[in-house]
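In: everything below, folded, please.
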Amino acid sequence: MIFDTHAHYDDEAFEEDREELLKSLFHHGIEAVTNVGASIKTSQNTMKMIDQYPNVYGAIGVHPNETAELDEEGITWLKEQSSHPKVVAIGEIGLDYYWDEPDRETQKKWFIRQLTLAREVNLPIIIHSRDAAKDTLDIMKAEKSQELGGVIHCFSYGKEMAREYLNMGFYLGIGGVLTFKNAKKLKEVVEYMPIEQLVLETDCPYLAPVPNRGKRNSSLNLSYVVSEISSIKNISEEEVIRITNENAKNMYRIK
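Out: A predicted model of the protein is given here:
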């Protein structure tokens, strides 16, 4: 059974058929999903979903581009919610210089604050890093993030950066981008890395794999990613599913 470690099923793209879709996942070989907050609002949505759906776990946190809204009251709320047994990580948190808003100092301040929060509540982290490779890594090393563990979500850097994170004990989140024609660098990373540190993710409704690129993504598309990993790693699809499922449960400390 497949474990989708990063999804946004509270997104309005799923308004019409959310319940039906989430209830159907098990019959399509998807055992569990982690719904990931990207703001206080979407973290609130996630808290509702984990109570409503048995196969949904939650991560709560504020995405770098949403950190202008964050304050200590928000941090206190995140801290209170993190004791829920189905909250498995703090995330997604990090740096995003692609959109470059709010300013970089604001992003860094709240990235560090949320890393501290993860330490306070003893949860792994989900890292979002876009066009901010050096600053992300520097902050994570300074904050001894390897002691927290977690995942570099939607990994998009090269082998050298992969090596840094793998050596720190982090997992790399791999999704639909792996199937794109222009994903040469990512294919090299997947070939290079140990499969014991790879987890599957969709980031749905975004980043649907080929042949559904550009359409709404869902966990049902992970079979295409599994197939691509199987061919790159030269192991069976069953093996990919089994190992990545174990990895996800280890990463999120799910018994």
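In: please count neighbours and contacts with C-alpha atoms only from this point.
Out: OK.
In: any chance you could map the helices in the stretch 51-200 of the chain?
Out: For the stretch 51-200 of the chain, applying DSSP state H, counting those that start in this stretch gives helices covering 72-81, 104-121, 133-142, 159-167, 184-192.
In: next, format these as CSV and append mean neighbour count and distance to residue 56.
Out: Listed next are the helices of the stretch 51-200 of the chain as CSV, based on neighbours: other C-alpha atoms under 10 Å; distance: least, C-alpha to C-alpha, whole Å:
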stretch, mean neighbour count, distance to residue 56
helix 72-81, 14, 16
helix 104-121, 18, 20
helix 133-142, 15, 28
helix 159-167, 16, 27
helix 184-192, 17, 27
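In: to residue 48, which of these lies closest?
Out: Closest of the helices of the stretch 51-200 of the chain to residue 48 is helix 72-81, at 11.1 Å (criterion: C-alpha to C-alpha).
In: could I get the helices of the stretch 51-200 of the chain as TSV with distance to residue 177?
Out: Formatted as TSV, these follow (distance: least, C-alpha to C-alpha, whole Å):
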stretch	distance to residue 177
helix 72-81	30
helix 104-121	25
helix 133-142	18
helix 159-167	16
helix 184-192	8
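In: to residue 219, which of those lies closest?
Out: So among the helices of the stretch 51-200 of the chain, helix 184-192 is nearest, using C-alpha to C-alpha, at 19.9 Å.
In: to check against the first, give me the structure of this:
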Amino acid sequence: MRLIDTHSHLFLEEFSEDLPQVIERARAVGVTHIFMPNIDSTTIDVMLSACDAYKGYCFPMIGLHPTSVNTDYKKELDIVVRELESSREYVAIGEIGMDLYWDKTFLKEQQIVLDRQVNWALEYDLPVVIHCRDAFDYIYKVLEPYKNSRLKGIFHSFTGTIEEAARILEFPGFSIGINGVVTFKKSHLPEVLLKIPLEKIVLETDSPYLTPVPNRGKRNESANVKDTLMKVSEIYRMSPEAVGNVTSENALKVFGMLK
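Out: Model (predicted):
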């Protein structure tokens, strides 16, 4: 079995006691790469430490998460630029996007921050990893001018409609990230996935969040990407091995690692 977790926050304190065991369990189910999205300036050091400890297995991104956008956003963006200019090998700009679930206080700032980071992705030839919560139309409006550019990336934790999936796929360089939500009883994702080519799907966990069935309610970890794989295999009526291979190849392509 070949699996890739394209979105995992294993550097958070939830894993401070047992990260080696978490990594071992991921390896045991066939996970070959774990991609780690940054949140803000407070998480850079711990994320890089985790990636250094598992170099060649865990890969860091750099970016400013929309829920960390506030009046200090310019200082935070200065730090993102500093990191991009450093000798660090960041594999993507993420996670970035917009989140209007809690409130819309910094809606305008979130749009500015997203657009700025999309520009850096093009400048540094890196993919973007997009976070979207109650903000699809706003994000689409920011991204639309880049439709004919080299922009590529992952629309992470997709829970949208068939129409929204079609709008994402107007961007030829984008893939859609599917995680444990697809296993939830009331999820409409199984119907939506049938309209999306498997070649446009990547798998993720969003650990420690969104744990798939049968472990829902517990801390999520990268090994649980296998539970998402099993559900996706069932939806596409393909073997888990085939889906694992295709989605892994898709992921490596997005991150520019396909050999």
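In: hmm, back to that, residue 205 of structure 1: which of the helices of the stretch 51-200 of structure 1 is closest?
Out: helix 184-192 (20.6 Å).
In: quick one, the closest one and helix 159-167 angle?
Out: Interaxial angle of helix 184-192 of structure 1 relative to helix 159-167 (axes from the mean of the first three to the mean of the last three C-alpha atoms, to 10 degrees): 40 degrees.
In: can you list the helices and strands that helix 184-192 of structure 1 packs against?
Out: The helices and strands touching helix 184-192 of structure 1, judged by 3 or more C-alpha pairs under 8 Å, 6 or more residues apart in numbering; DSSP states H and E, are helix 159-167, helix 222-233.
In: can you redo those as JSON lines with distance to residue 98 of structure 1?
Out: Compiled in JSON lines, these are given as follows (distance: least, C-alpha to C-alpha, whole Å):
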{"stretch": "helix 159-167", "distance to residue 98 of structure 1": "18"}
{"stretch": "helix 222-233", "distance to residue 98 of structure 1": "25"}
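In: what's the closest of these to residue 50 of structure 1?
Out: Across those, residue 50 of structure 1 has its closest neighbour in helix 222-233 (21.2 Å, C-alpha to C-alpha).
In: can you check which part of structure 2 the helix or strand following the closest one sits on?
Out: Following helix 222-233 of structure 1 in sequence order, the next helix or strand is helix 237-251 (DSSP states H and E). Aligning helix 237-251 of structure 1 against structure 2 (TM-score structural alignment) gives residues 240-254.
In: re the thing from before, I'd like to know which of the helices of the stretch 51-200 of structure 1 is closest to residue 254 of structure 1.
Out: Of all the helices of the stretch 51-200 of structure 1, helix 104-121 comes closest under C-alpha to C-alpha, at 15.8 Å.
In: and that closest one, which stretch of structure 2?
Out: By TM-score structural alignment, helix 104-121 of structure 1 lines up with residues 107-124 in structure 2.
In: need the residues that contact that stretch.
Out: Contact with stretch 107-124 of structure 2 is made by 63-64, 66, 69-70, 73, 77, 84, 92-93, 96-98, 100, 127-128, 138-139, 142-143, 150-151, as judged by C-alpha atoms under 8 Å, 6 or more residues apart in numbering.
In: swap in stretch 187-206 of structure 2?
Out: 4-9, 157, 159-162, 165, 174-182, 211, 220-222, 224-225, 228-229, 232, 235-236, 243, 246-248, 250-251.
In: filter the residues you listed to the buried ones?
Out: Buried subset of the contacts of stretch 187-206 of structure 2 (neighbour count, 16 or more other C-alpha atoms under 10 Å): 4-9, 157, 159, 162, 165, 174-182, 211, 220-222, 224-225, 228-229, 232, 236, 243, 246-248, 250-251.
In: what sits closest to residue 218 of structure 2 if chain neighbours are left out?
Out: residue 211 (6.6 Å; C-alpha to C-alpha, 6 or more residues apart in numbering).
In: counterpart of that neighbour in structure 1?
Out: That one, residue 211 of structure 2, aligns with residue 208 by TM-score structural alignment.
In: which residues touch its match?
Out: 176, 177, 202, 214, 215, 216, 217, 218, 221.
In: just say helix, strand or coil for it.
Out: Secondary structure, DSSP: H, G, I helix; E, B strand; the rest coil: residue 208 of structure 1 is coil.
In: format the contacts of residue 208 of structure 1 as CSV; extra columns: distance to residue 166 of structure 1.
Out: Shown next, in CSV, are the contacts of residue 208 of structure 1 (distance: C-alpha to C-alpha, whole Å):
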residue, distance to residue 166 of structure 1
176, 21
177, 20
202, 21
214, 30
215, 32
216, 31
217, 27
218, 27
221, 26
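In: quick check, nearest of these to residue 25 of structure 1?
Out: Closest to residue 25 of structure 1, out of all of those and judged by C-alpha to C-alpha, is residue 218, at 9.6 Å.
In: what residue of structure 2 matches up with the closest one?
Out: Under TM-score structural alignment, residue 218 of structure 1 pairs with residue 221 in structure 2.
In: with adjacent residues omitted, what lies nearest to that match?
Out: Using C-alpha to C-alpha, 6+ apart, the nearest residue to residue 221 of structure 2 is residue 207, at 5.0 Å.
In: number of residues surrounding that neighbour?
Out: Using other C-alpha atoms under 10 Å, the number of residues around residue 207 of structure 2 comes to 26.
In: which residues does it contact?
Out: Taking C-alpha under 8 Å, 6+ apart as the test, what residue 207 of structure 2 contacts is 7, 8, 9, 10, 219, 220, 221, 222.
In: got it, and residue 223 of structure 1?
Out: Residue 223 of structure 1 neighbours (C-alpha under 8 Å, 6+ apart): none.
In: quick one: the closest residue in space to residue 31 of structure 2 that isn't next to it in sequence from residue 98 of structure 2, how far?
Out: Closest residue to residue 31 of structure 2 apart from its sequence neighbours, by C-alpha to C-alpha, 6+ apart: residue 3 at 4.4 Å. Going from residue 3 of structure 2 to residue 98 of structure 2 by C-alpha to C-alpha, to the nearest Å gives 28 Å.
In: so between these two, which is more surrounded?
Out: Ranked by neighbour count (other C-alpha under 10 Å), residue 3 of structure 2 and residue 98 place residue 3 first, with 31 against 28.
In: for that one, which residues are in contact?
Out: Residue 3 of structure 2 sits in contact with 29, 30, 31, 32, 33, 225, 226, 244, 245, 247, 248, where contact means C-alpha under 8 Å, 6+ apart.
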